[in-house]
Structures are given as structure tokens and as C-alpha cells.
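Undergrad: My questions concern the predicted model and sequence given below.
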Amino acid sequence: MQKRGVLIGAGALVTVLLTVGAWFAPVPYVVRQPGPVLDVLSPTVITVTGADVSASTGKLLLTTVEIVDGIDTATAARTWFEDRDALIPREAIFPAGQSTEQVLQANQALFTTSETTAIDVALGKVGRPTGVRVTIDVKEVGGPSAGLMLTLGIIDKLTPADLTGGHTIAGTGQVTADGAVGPIGGIPQKLHGADVDYFLVPADNCAEAVGAVPPGLTLARVATVDDALLALKTIAAGAQPATC
């Protein structure tokens, strides 16, 4: 009887160890969570030479997401029940056949393109003043979704009026050469990462955003840079912008 008891006890111990091992085993998923926010009106982000630059009493926040790789079953289970973070298949971020470094390089290339487009679109909106040079310095941000806020930041600096009206306004969205604002990924995480009253949301992200909006946050629906400028003007005037 004593020997049998030892064997049963040993079997229970093995079961516990296997369960614990499975709980902390890696899974083929990543966590997408809110990342840092960055004020594009900061003098270190956008530098304009060859023209007078106006000051702003408010902020325009560029929002980001972070990807947490190498998660285990326990982390995946916790994330599944959270509203703020998202559990997504790893291959959706790191496709098979591409190294992490290759993915990072591709995202950086997309960001560089979005910088160039933002400068071109912004200068077009302010009349392309002769001799103006704009440089952007944003580190550790990839992808195209910073385009809208960078565009607005440049326009604000080259416009005598304070476009923010003293408000802190966050946003996101790709910008194309014709001034259209395109959808981005991670909108729920970006909404939760920005502790503000107003958020500029690409029109094609509105349906997803409405289902994830934190209490007290007003969504401003924008399909173009002109829509975004109108939303800023409306907010500055103390009125309600067009919402999702």
C-alpha cells in the first residue's frame, strides 16, 4: 500500500509539472498593446527652416502600438480577456519566411515614405512657400500610420493660427499623395493609449473604433486631410466635430 501511495503521488507530481510546463510554453501569437504617444508639435520632432514657425498652446499626438513577441500560454490567456490589448497570430505580424529584422526594415521603409508624403501634402496645403525645408525626427516608429498627424503638425507650424485651439488631440491614419486618409491597424490599442478628449479616426476604421472607444473620448471621423483640418477648427471653436 505504501509503495502504491508513492507511485500515485509521483504521478500527481508529474501531472502538475506537465500542466505548469504547458502554462508557460510559448504560443504562436503576439500581443498588440498601446505604445508611446508623441507630440508632433514638439520642436524636436518637426523642424522647419526657411519660414516663420508659429507656436501652439495645444498638442497633436501621434499614437503607436507595441508588439510583444515570445509570449506564453499564461500571457495569451490573460490577454484574451482584456479590452485594451489584442492577441493576434504571430504570422500576421511576422510572415513566414521573413526574419524579424526584415519586418522591422520594411516597416521603417513605410514610415520613411509616410514622412515624405506628409511633407508634400502639408506644403501643398499651405501654398508651397519657396525655400522652406521640413525635416522629421521620429525614432523607433515604423509603418505608415503616422502620416496624418505629421501632416497636421507641419501645417500647424506653417499656419499663423493655432490649429489645436489649446486642446490636446490624438489621431492616426495613413495619408496618400492626394490627401486621402487611409485605415490603419491597432485602432483599439491606439484609442486606449491616448489619454485625451478627442481622437482623429480614419473613416474606414470608424466601425472598429466605435466598438472600442474608452469612456469620455470623442471620435472625429476623417476621410481626408481637409476633414481633419475641419475637425481641428471645429474643436478649437468649442463645437462637436463630425463623429464616427
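TA: Sure thing, it's come through. All values derive from a computational prediction rather than experimental measurement.

Undergrad: Only C-alpha atoms from now on, for both contacts and neighbour counts.
TA: OK.

Undergrad: Look at the residue nearest the centre of the chain and give its secondary structure.
TA: Centrality entry for the chain: nearest residue to the mean C-alpha point is T64, 2.8 Å, by CA atoms, centre = their mean. Put simply, T64 is strand when judged by DSSP: H, G, I helix; E, B strand; the rest coil.

Undergrad: ok, now G185?
TA: For G185, the assignment made with three-state DSSP gives coil.

Undergrad: And it, how close does it get to A22?
TA: Remark: distance between G185 and A22 (CA to CA, to the nearest Å) = 31 Å.

Undergrad: separation between the residue nearest to the centre of the chain and V196?
TA: For T64 relative to V196 (CA to CA), the value is 14 Å.

Undergrad: returning to that earlier point: which residues are in contact with the residue nearest to the residue nearest to the centre of the chain when sequence neighbours are not counted?
TA: Residue nearest to T64 in three dimensions, not counting chain neighbours: G35, with 4.8 Å by CA to CA, 6 or more residues apart in numbering. Applying CA atoms under 8 Å, 6 or more residues apart in numbering, we find G35 in contact with T63, T64, V65, E66, Q189, K190, G193.

Undergrad: take a look at this one as well, against the first:
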Amino acid sequence: MPRRTATMLASTLMLIALLCAGVFIPVPYSEMSPGPTVNTLGDHDGEPVLQISGRKTYATSGHLNMTTVRVTSADYKMNLVEAVYGWLAHDNKVVPHDTLYPDGKTEEQSTQENAEEFSQSQESAKVAALKELDIPVKSWVIVSTVVKDSPAEGRLHAGDVIKAVDGTTVKEPADVATLVTKHKPGQDVVFTIVPAKEQAAAEKANKTATKTEKITIKTATSDDSGAKRAIVGISAGTDHTFPFSIDIKLADVGGPSAGLMFALGIYDKLTPGSLTGGKFVAGTGTIDDDGKVGPIGGIEMKTVGARSKGAQYFLTPAENCAAAAKDTPSGLTLVKVNTIEDALGALKDIRGGKTADLPKCTAK
């Protein structure tokens, strides 16, 4: 066999062997890609995304789209060929597996966590929108979760209203940890609570719950990587009573990043006129009860997904602006927002055609 032919054959066989090896060699990476985008002012799977009853609503127009990121599952084993292809693909992003699933988190655990964050983001979106409209919302601190095998298990329950800790009135969820950690591990802490069942019954009867109980719990020592401190094994959150019904109907979506767009959609439906002026606006960002907008992950995937559906403007959390501006899809204007008030101001400029006044993102 001629040397040239033999060399080409050997090179071809080597290439085939490398490709075969690449297919079977697993690598510790996952992939992110643009996910679906849904108009919060419209319908999804045949029903309105935002359903409000007990309060007058108004017709809307245009789009206020929430955006998502599609990720590979926790147990998906990416091979070397797929990783290389993902690195080269413009609209996808390959990231270390632990970035999406830290500490060996399972698919089930990740799904549950995302569902909880999504539910909390909906509540905060409602509160932020109503506060912006000066509509009163009743709020109180509750036991959000109880850690298994912790001192609080069986003593406190999710939904219990925390009125006080050691006799000190609790006003914010952060107050609970502050008061508990004043103790040394092993000391007793006294919770004054309204049991969840009592609270639910009072809400159903449109009354204020008055029956309280005092629960004494012996603190334990924290076992995380931080400084050792007293804990009881709960996380505190906030619950609300709204003066009318607001339901968000959107399945198969998780995480907190749609909060801003839900809040704007609610605001639009409760006010006359159109926030967008008929324009296609998309966006992302967490939101807290006070209307502050926070950063999210996968911003590059979300801008691509939004533009592919026709978005002209993208409301971008200020902390994500630099990353988003490095590779902005053609035809999409990135608008920087820190609060719901910023977003409402930007929408006013958009519908008024004053786009030169928009606070745009830069790659600095």
C-alpha cells in the first residue's frame, strides 16, 4: 500500500476512533438554551395567564413577556462531542454541572426548589403591584419550612404565624433568625404563634386570628460551613391576604425570575390604558415585596429567546446589564431597571415613543 494512502487511512481511523471515544466519554457539564417566552397579558394553554376577580380590570394590548431558560436534567450525562458542539453554538451555553445542580442536587430536589421559588415570586409580584397602586395588602411572618430531624420538627409547622420570639414582636422574616441566634446552642427559645389551622379558619371567615400558643424549643448547633450558631431548624417567610383574587396560571415553569413581568402584567390589568402602547416588551428579574428587581441566571439565553419571538425591548435587571449587553440580539433594546418604578417609567417612554430617554444597558 502506498505510504500516502496508508497515512490517510491511519489518520481517518484515528479520527473515527476519537469521535467514537468522544461520544462515550462523559463530561461534568450541562447545557442551557433559550426556553419558551409567555405573554403575561395573554393566554397560555387556552386560559389567561393572569386571572383577576373581585376588582375591575381593563383591556390590555401588546406584550409583557416573561422569559425562561431550558436546561438539561440533573441526571443527563453529556459527552465530549456534545460539550464541544455546545461551546461552539451561538445560542447555547455549556456550564459546569454543579452550577445548575450544586451539592449533588437531584432532579426532584431541583424541581421542588424551583416550584417553591416560583410560588414565592408570584406572591411578591402581587404585593409589589398592589403596593405600587396603593392598594392595601395584609402581611405577616410565617413558618415557611421545617427541617427534618430538627428541634422544631413536630413543634412548629409550615403556615404557623410567628407573632413573637422570646416576647419580642416579629415584623420581618429576618427578625426570627436574629432573635434565635441571640441564644447559645442548647438554650431554650420561646415562639408565640398562631397555629396554621387557626389562621386558615380566621382567613376563611374574614376575621383576625386571636388564639395564640407559646412553644418552647431547645436550640441546636448549626452544621453548615459558617460560624457556629443557635438554630431551631425553620425558615421564615411572609404570607399575605389580598383584597381580591389574583391567580397566575402557568404550569411547567420554575424559579423566581418571572416576578417583575408578573407584577407589570397585574399592574396593567388593574389600570386603564395600555402599559406597552401595543409594543412587544419582554423581560426578566426577581422582585421583592417592595418592588426591588434582582438579578437572574441565563440572561443571554433569555434575550435570544425573547428576540426570536419578536420582542423589541427587554427589561433587564441592572446587575445583569453588563453580561446581557456583551451580545445583544440585533433589533433588541436592553432597558436597565432596578425597581418596578423604573420599569413603569421605561414603559411610559416606550409607549410615548421617547426611546432616546430609556436607560439602556452597556457592556461595562
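TA: Cool, got the structure. Fair warning: this is a prediction, and the values are worked out from it, not measured in the lab.

Undergrad: What does the residue nearest to the centre of structure 1 correspond to in structure 2?
TA: When structure 2 is aligned by TM-score structural alignment, the residue opposite T64 of structure 1 is T68.

Undergrad: Quick check: its match touching N39?
TA: No. Taking contacts as CA atoms under 8 Å, T68 of structure 2 lies outside contact range of N39: 11.8 Å.

Undergrad: how many neighbours does A343 of structure 2 have?
TA: Neighbours of A343 of structure 2 under the rule other CA atoms under 10 Å: 22.

Undergrad: Could you tell me where the longest helix anywhere in structure 1 falls in structure 2?
TA: If you go by DSSP state H, structure 1 has its longest helix at helix 100-125. Mapped onto structure 2 using TM-score structural alignment, helix 100-125 of structure 1 spans residues 107-132.

Undergrad: Tell me where the stretch 201-350 of structure 2 has helices.
TA: 259-269, 299-308, 321-325, 340-351 (DSSP state H, counting those that start in this stretch).

Undergrad: Count residues in the vicinity of P215 of structure 1, would you?
TA: By other CA under 10 Å, neighbour count at P215 of structure 1 equals 8.

Undergrad: Could you do the one 3 residues further on as well?
TA: Residues lying near T218 of structure 1 (other CA under 10 Å) number 20.

Undergrad: Give me the secondary structure label for the nearest residue to E66 of structure 1 once chain neighbours are set aside.
TA: Residue nearest to E66 of structure 1 in three dimensions, not counting chain neighbours: G35, with 4.9 Å by CA to CA, 6+ apart. With three-state DSSP as the basis, G35 of structure 1 sits in strand.

Undergrad: What residue in structure 2 is paired with G35 of structure 1?
TA: Match for G35 of structure 1 (TM-score structural alignment): G35.

Undergrad: Then V213 of structure 1?
TA: Superposed on structure 2 with TM-score structural alignment, V213 of structure 1 falls opposite T328.

Undergrad: Identify the residues contacting G283 of structure 2.
TA: L64, N65, M66, T67, L260, M261, A306, Y313, F314, L315, T316.

Undergrad: What is the equivalent residue in structure 1 for it?
TA: So G283 of structure 2 corresponds to G171, using TM-score structural alignment.

Undergrad: burial of the closest residue in space to T276 of structure 2 that isn't next to it in sequence, as a residue count?
TA: Of all residues not flanking T276 of structure 2 in the chain, R351 sits nearest, at 5.4 Å (CA to CA, 6+ apart). By the criterion of other CA under 10 Å, R351 of structure 2 has 15 neighbours.

Undergrad: need the contact list for the equivalent of R351 of structure 2 over in structure 1.
TA: Taking TM-score structural alignment, the alignment pairs R351 of structure 2 with A236 from structure 1. Contact partners of A236 of structure 1, counting by CA under 8 Å, 6+ apart, are L163, T164, G165, G166, H167.

Undergrad: run the last query once more with 10 Å
TA: G58, D162, L163, T164, G165, G166, H167, L230 (CA atoms under 10 Å, 6 or more residues apart in numbering).

Undergrad: isn't A311 of structure 2 right up against L332?
TA: Yes. Counting by CA atoms under 10 Å, A311 of structure 2 touches L332, with 6.7 Å between them.

Undergrad: Looking at these two now, which is surrounded by more residues?
TA: A count of neighbours by other CA under 10 Å puts A311 above the other of A311 of structure 2 and L332, at 22 against 19.

Undergrad: K348 of structure 2 versus the residue nearest to the more buried one when sequence neighbours are not counted, what's the distance?
TA: With CA to CA, 6+ apart as the criterion, A311 of structure 2 has its nearest non-adjacent residue at 4.9 Å, and that residue is F280. From F280 of structure 2 over to K348 of structure 2 the distance is 14 Å, taken as CA to CA.
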